[in-house]
Structure formats: C-alpha cells, structure tokens
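In: Sequence isn't available, so here's the structure alone:
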C-alpha cells in the first residue's frame, strides 16, 4: 500500500505544470458537464415533451372544430370591427402621447386633420408630429405607437440632421389613424 502511494505521489510530481493544467481542465470539464449540460439536456427533454403535447392538442382541436367559412362581407365587417371608434379618439391620442413619453420623445406640437367620407366605413385622422430625438428613441417610439394603436399607420417620415456630428435628428412623422365611424 505504501509503495502504491509512493508511486502515485512520484507520478504527480513528474507530470509538471502542463500535467496539472490538463488535470484541472479535465476536472473542470467534468464539473461543467454535470452542472450545466445535464440540466440543459433535462430542460430540452421537457420542452420536447411540451411541444409534443401542444401539437397533439392542436391536432385534436382541429379535428373537432369545423372551420368557419366567412363570406367576403363578413370578413370585411370583422376587419372594420378591429378599429377603434370615433368616440375613443381622445384616448387613442393620449396613448400615442404616453408612448412618446415612455420612449423619451417629447411632443411639443402636432397638427391634426380629420377626413371623413360618407361612403367609407373608416375615417382618417392625419397626425403630423415634428420631433427632435435620437434615432434609437425614434425607432422605439414608432414601434410602440404602431403596436399600441392597431389602427395607426405611418404615412411619411422625414429625417434631417442639422450637423453630421449631432446625435439629434429633426424628424417629421405623419401618421394616419383609421377610426371606425360606427364605434
């Protein structure tokens, strides 16, 4: 037993720095495998099981539900119902202003124009916003505004920079907010 111990200690002294580094790396890899890879494999198995369950539910639901076929008129009516009504116009503008404030874009002034054609089910509310902001804030604001207001469409964007080194842009945004006359 003493001889075996002596030979082991002698071998450990003989491997040198490179051997110790290699041994440490092997030990580190083993710890990483049990600490990281094994839990990730378990999570992958769980996600695969969840995916299989969801696919089965979708197939079952598709088999039990008959597809609803809408006429063109019904599809158009359903589309028009998605737009907010004229009565909620003030609330929509407040949400647009709140989105600008959250993204650090200051709205000092705005121009509004109401266009309503008796033959059309939707009215157009044109909103022109002159802004001064950086490009990133502008992108975040426009993305949030369009997400927040489903009837909002960007009609025109004009960007100018006073100086090539200036981080601020002079922006003119023209949005059109479509609102349902019936609402």
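Out: Nice, I can see it. This is a predicted model, so every value here is computed, not measured. Numbering: from 1, shown residues only.
In: make it CA atoms for all contacts and neighbour counts henceforth
Out: Noted.
In: and stretch 135-149, how far out from the chain's middle?
Out: Averaging C-alpha positions (CA atoms, centre = their mean, to the nearest Å) puts stretch 135-149 11 Å from its chain's average.
In: got the buried residues for it?
Out: Applying a neighbour-count criterion of 16 or more other CA atoms under 10 Å, the buried positions in stretch 135-149 are 137-138, 140-142, 144-146, 149.
In: Which residues are in contact with residue 144?
Out: By CA atoms under 8 Å, 6 or more residues apart in numbering, the contact list for residue 144 reads residue 99.
In: Past the helix or strand where it lies, which element shows up next along the chain?
Out: In this assignment (DSSP states H and E), residue 144 forms part of helix 135-148. Reading on from helix 135-148 to the C-terminus, the next helix or strand found by DSSP H and E is strand 152-160.
In: Below is an additional structure, to be compared with the one above:
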C-alpha cells in the first residue's frame, strides 16, 4: 500500500485531469475493491465489474466530487453501494420474471385441451418471433432449463446479459400473447 500522502497526491492530480495519476489509483484499488465485493457477492464477474465501474465513475466524476474521508473509505463505500443497488435491481428483476412466468403458465393452464394446444402453439410462435440471441437464451433457460450462469459461460456473455435477455423475452411473449 502506498503512503497516505502519495494516495492524496495522486487523487489531487487525478482531479486535475492527470490520467497517469488515475491509472496509478486504478492499479492500486482495482484488485482490493474486487476482493471486497467478491467477499459480499460471491460472484467474481460481478465483483470485477463493480470495482471497474466504481473506479471509472471516480474518473468521470472527478471534477464534481469532494471526498471528506479517506479515498480508501470513499471507494469501498461507493463499491458497496453499487453492489447494493445491483442486488436490489436483481431482486426486482427476479420478481418481475417470476410474475411474468406465472402469468404465462396461468394463461396456458386455464383452458381446456383444445384451447391449451392452441395457446401452446401461440407461445411457441411468440418464442420464434424473438430476436435471435434473445430466443437462443430464452430456449436454453426456460425450455432446456439451463442455469443462467451456464448459459453465460456457454455463450461467452455476461450473466447480466442473460438476465436481461430472459426478461426481455418474457415481456415480449407476454405482450404477444396479450397477457395482462
């Protein structure tokens, strides 16, 4: 760890637009913030993303922020707040996805055999109309029952992208089936 005076010097230089000072701060804090968030989230990708977002935000907001505590404490608090925001957002998404999923199940199940067959055909037609990547992710998740983490690995995309595509697919299907 660098002495406090050196960190303060780098911070002041960064506030004036010194990219090298920012890069030094980035190198100093990135791994530490990643490990801190990993200890909370247990998700390496999330932890690395949050550490990076926190430090990029520091650079982009350098002219507007005033840090009254230590830079170290400020960055840790900022990273934790970003994690908490992400956690709350994921909770809301999960609830929305579950509500939509239940709406679709009820839509199909609350019908006689002939109507159920028709509704299933409508469902599969709605799935076919999804954008290609969304459709692929939706099928892997909802029809083949892959875990989101496994889909992300298989398709070499982030887990957030998988979550977003599933949500977008469910919303599009609900709209196509005219389910309120």
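Out: Done, it's in. Just so you know, these numbers come straight off a predicted model, no measurement behind them.
In: Quick TM-score on the pair, please.
Out: Here the TM-score of the superposed chains, computed with TM-score structural alignment, normalised by the length of structure 2 as the reference length, equals 0.23; 55 aligned residues with a CA RMSD of 3.5 Å.
In: about what we covered before: tell me what angle the helix holding residue 144 of structure 1 forms with strand 152-160.
Out: Orientation note: helix 135-148 of structure 1 sits at an angle of 170 degrees relative to strand 152-160 (axes from the mean of the first three to the mean of the last three CA atoms, to 10 degrees).
In: coming back round to it: would you turn the buried residues of stretch 135-149 of structure 1 into JSON lines with distance to residue 57 of structure 1?
Out: Output for the buried residues of stretch 135-149 of structure 1, formatted as JSON lines (distance: CA to CA, whole Å):
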{"residue": "137", "distance to residue 57 of structure 1": "41"}
{"residue": "138", "distance to residue 57 of structure 1": "42"}
{"residue": "140", "distance to residue 57 of structure 1": "37"}
{"residue": "141", "distance to residue 57 of structure 1": "38"}
{"residue": "142", "distance to residue 57 of structure 1": "37"}
{"residue": "144", "distance to residue 57 of structure 1": "33"}
{"residue": "145", "distance to residue 57 of structure 1": "35"}
{"residue": "146", "distance to residue 57 of structure 1": "33"}
{"residue": "149", "distance to residue 57 of structure 1": "32"}
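In: which one of those is nearest residue 31 of structure 1?
Out: Proximity of the buried residues of stretch 135-149 of structure 1 to residue 31 of structure 1 (CA to CA) peaks at residue 140, which lies at 42.6 Å.
In: separation between residue 78 of structure 2 and residue 97 of structure 2?
Out: Using CA to CA, to the nearest Å, residue 78 of structure 2 is found at 28 Å from residue 97 of structure 2.
In: Correction: the previous question concerned residue 176 of structure 2.
Out: Per CA to CA, residue 176 of structure 2 is found 16 Å from residue 97 of structure 2.
In: out of these two, which sits in the more crowded spot?
Out: The neighbour count for residue 176 of structure 2 versus residue 97, taken as other CA atoms under 10 Å, is higher for residue 97 (19 against 15).
In: Provide a list of residues in contact with the more buried one.
Out: Applying CA under 8 Å, 6+ apart, we find residue 97 of structure 2 in contact with 166-167, 170.
In: same thing but at 6 Å, please
Out: By CA atoms under 6 Å, 6 or more residues apart in numbering, residue 97 of structure 2 lies in contact with residue 167.
In: Now do the strands in structure 1.
Out: Taking DSSP state E, the strands of structure 1 run over residues 111-115, 122-133, 152-160, 169-180.
In: What sits closest to residue 166 of structure 2 if chain neighbours are left out?
Out: Beyond its immediate neighbours in the sequence, the residue positioned closest to residue 166 of structure 2 (CA to CA, 6 or more residues apart in numbering) is residue 138, lying 5.5 Å away.
In: and that neighbour, what element?
Out: helix 132-138.
In: As a quick check, tell me the outermost residue of structure 2.
Out: When distances are taken from the C-alpha mean of structure 2, residue 114 lies farthest, 40.4 Å away, according to CA atoms, centre = their mean.
In: what helix or strand is that one on?
Out: helix 113-128.
In: Then residue 90 of structure 2?
Out: With elements taken from DSSP H and E, the one containing residue 90 of structure 2 is helix 71-109.
In: what comes up buried for that helix?
Out: If you call a residue buried by 16+ other CA under 10 Å, then helix 71-109 of structure 2 has these buried ones: 71, 75-76, 78-80, 82-83, 97, 100-101, 103-104, 107-108.
In: Which positions in the helix or strand where residue 8 of structure 2 lies come out as buried?
Out: When elements are assigned from DSSP H and E, residue 8 of structure 2 belongs to helix 4-15. Taking 16+ other CA under 10 Å as the basis for neighbour counts, the residues of helix 4-15 of structure 2 that come out buried are 7, 10-11, 14-15.
In: which of the residues you listed sit farthest apart?
Out: Farthest apart among the buried residues of helix 4-15 of structure 2 by CA to CA are 7 and 15. That separation is 12.2 Å.
In: before we move on, the earlier item: quick one: the helix holding residue 8 of structure 2 to helix 71-109, angle?
Out: Computed by the same axes, to 10 degrees, the angle separating helix 4-15 of structure 2 from helix 71-109 equals 60 degrees.
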